[in-house]
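[1] sequence plus predicted model, see below.
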Amino acid sequence: MKGSADNASFAKEYLSELTSTIGKVDLSGVDAAIEALIEAHGRGSKIFTAGNGGSSATASHIVCDFNKGISSTLDKKFEMICLSDSIPMLTAIANDVEYGEIFVRYLMGRMKKGDILILISGSGNSENIIRAADYAKNIGCKVIGFTGYDGGKLYKKADINIHFPLEDMQKAEDAHMIFLHLIARAVAKRLGVTMC
């Protein structure tokens, strides 16, 4: 039974740090992200998402929530695209050019001024994420950054920051998903739809 008690103690500690950090998040970034996404939808702009590893899965997940969950009953649909969903495209760019270019090369010719780029990175320092942020900003697009740790370079570059100062990749990823769901639900409510 000692193992079970240790597991319960670990779970309590894990959840305590996660919930404590979530409770301290600056909600001005959340508010700004919600407004930016609603405005992008109103003007018909595209919204791109990207991340590496677990953050890539989060970037893909939120696209499903917007393109299906929110857009199902809307006449005017969200056009959200996850840059890490096309494995052939990513591996071709990584193999033929370099891994640091996988998101920028995907954006070239597809991203237009006024579009939005949501970048999810625990460290905030991944080279392909930083290059994508630079590219988007250079052509007049807004960057929303989800970060952990100290926020890294992405925190300094993003127009809107949703930052979790957690020195733990898994907890940062947990927090990113929670707040992306929160944002999706808030956007749905503002647009008068129920997510499904």
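    Great, that's in hand.

[2] please make it C-alpha for all contacts and neighbour counts, starting now.
    OK.

[3] helix/strand/coil for the residue positioned nearest the centre of the chain?
    For the chain, the residue nearest the mean C-alpha position is Ile120 (4.1 Å; Cα atoms, centre = their mean). Of the three states, Ile120 takes strand under DSSP: H, G, I helix; E, B strand; the rest coil.

[4] now Ser45
    coil.

[5] repeat that for the one 4 residues further on.
    Three-state call for Thr49 (three-state DSSP): strand.

[6] which residues touch it?
    Ala59, Ser60, Val63, Met80, Ile81, Cys82, Leu83, Ser84, Leu117, Ile118, Leu119, Ile120 (Cα atoms under 8 Å, 6 or more residues apart in numbering).

[7] tell me the buried residues in the helix or strand hosting the first one?
    When elements are defined using DSSP states H and E, Ala59 is found to belong to helix 54-64. For helix 54-64, a neighbour-count test (16 or more other Cα atoms under 10 Å) marks Gly54, Ser55, Ser56, Ala57, Thr58, Ala59, Ser60, His61, Ile62, Val63 as buried.

[8] what is it packed up against?
    If contacts are counted by 3 or more Cα pairs under 8 Å, 6 or more residues apart in numbering; DSSP states H and E, helix 54-64 sits against strand 47-51, strand 80-82, strand 116-121, helix 169-190.

[9] okay, pairing it with this:
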Amino acid sequence: MRRKLKNKTVPTKMYKKMEKQIFNEISESIKIIEKTTSLIPEISIAVKMIVNAIKTGNKIIIFGNGGSAADAQHIAAELIGRFQKERKSYPALALTTDSSVITSLGNDYSFDVIFSRQCESLVVKNDVVVGISTSGNSINVIKGLETAKENGATTISLVGNKGGKMKDVSDVTIIIDSESTAKIQEAQRIIYHIICKFVEEKISET
């Protein structure tokens, strides 16, 4: 038996089980996202930190590996460009975009220092530095946060898996209650969109 779906004919038996699995995946994502309501205090503090930094002429620096690198660039783009409001550009920088810097540091030193070495020269007192990791244990992200703190920055971590080691080197840690990399990333994207929304709103109020 076959059925039509948007002008495509698909075998019903083949896809019936998969459709149930898709439903379960969506349901699981919803459950994890619903649990992030417990993180409202941490999200609110992160918004205040970023707003204060921008108001005082400081910048936001973000980094992570793999999918988290893409998220770092996404956040920087929302701040430099716009999220929902027409407004002045906010100073933000993702440390994951310069392939020459990253590969030279990885080659000449170690992949472990690709963020800390950049933080050493780019981060100044009262900047806000955001580290992203689903495990919370990415060595290069931890080292970057440590160097940022040494330079006088305040630090935010977006993590999963109970926070890992990053929770010990961050001023604010936003921990997604999941061990699934994909589910953690899904929830993190909702959270940083919320942060960008309220950063815009709070700065626009003044």
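    That came through, no problem. Quick caveat: nothing in here was measured; it's all calculated off a predicted structure.

[10] kindly provide the TM-score of these chains.
    Remark: TM-score between the superposed chains equals 0.92 [TM-score structural alignment, normalised by the length of the first structure]; 192 aligned residues with a Cα RMSD of 1.7 Å.

[11] burial count for the aligned partner of Leu180 of the first structure in the second structure?
    Matched by TM-score structural alignment, Leu180 of the first structure corresponds to Tyr192 in the second structure. As a burial measure, Tyr192 of the second structure scores 20 neighbours (other Cα atoms under 10 Å).

[12] for Tyr192 of the second structure, which non-adjacent residue is closest in space?
    What sits nearest to Tyr192 of the second structure in space, not counting adjacent residues and going by Cα to Cα, 6 or more residues apart in numbering, is Ile75, at 7.0 Å.

[13] what does that neighbour align to in the first structure?
    Aligned partner of Ile75 of the second structure by TM-score structural alignment: Ile62.

[14] let me see the contact set for that match.
    Leu180, His181, Ala184.

[15] 10 Å instead, please
    By Cα atoms under 10 Å, 6 or more residues apart in numbering, Ile62 of the first structure lies in contact with Thr49, Lys68, Gly69, Met80, Ile81, Cys82, Met177, Leu180, His181, Ile183, Ala184.

[16] which position in the second structure pairs with the fourth one?
    Yep, that's Met80 of the first structure we're talking about. By TM-score structural alignment, Met80 of the first structure lines up with Ala92 in the second structure.

[17] how much space separates its match from Glu78 of the second structure?
    Using Cα to Cα, to the nearest Å, Ala92 of the second structure is found at 9 Å from Glu78 of the second structure.

[18] likewise for Met166 of the second structure?
    For Met166 of the second structure, the distance to Glu78 of the second structure - Cα to Cα - is 24 Å.

[19] these two - which one has more neighbours?
    Neighbour totals were compared for Met166 of the second structure and Glu78, and Met166 leads with 28 against 19 (other Cα under 10 Å).

[20] from Leu119 of the first structure, how far off is whatever residue of the first structure lines up with that one?
    Under the alignment by TM-score structural alignment, Met166 of the second structure pairs with Leu154 in the first structure. When distance is defined by Cα to Cα, Leu154 of the first structure is 8 Å away from Leu119 of the first structure.

[21] shared neighbours, the two?
    With Cα under 10 Å, 6+ apart, Leu154 of the first structure and Leu119 have common neighbours Ile129, Ile130, Ala133, Val143, Ile144, Gly145, Phe146, Thr147, Asn161.

[22] so the equivalent of the third one over in the second structure, which of the three states?
    Read it as Ala133 of the first structure. Alignment note (TM-score structural alignment): Ala133 of the first structure maps to Leu145 of the second structure. At Leu145 of the second structure the chain is in helix, as set by three-state DSSP.

[23] and what of the one 4 residues further on?
    Classification of Lys149 of the second structure into helix, strand or coil gives helix, according to three-state DSSP.

[24] quickly note the distance from it to Gln73 of the second structure.
    Where Gln73 of the second structure is concerned, Lys149 of the second structure sits at a distance of 21 Å (Cα to Cα).

[25] cool, and Lys59 of the second structure?
    In terms of Cα to Cα, Lys59 of the second structure sits 14 Å off from Gln73 of the second structure.

[26] do the same with Gly106 of the second structure
    For Gly106 of the second structure, the distance to Gln73 of the second structure equals 20 Å [Cα to Cα].

[27] please apply the same query to Glu86 of the second structure.
    20 Å.

[28] ok so, going back, let me know which of the helices and strands packed on helix 54-64 of the first structure is tucked in deepest.
    Among those, strand 116-121 has the highest mean neighbour count (mean count of other Cα atoms under 10 Å), at a mean of 26.

[29] matching residues in the second structure for it?
    Taken onto the second structure by TM-score structural alignment, strand 116-121 of the first structure occupies residues 128-133 there.
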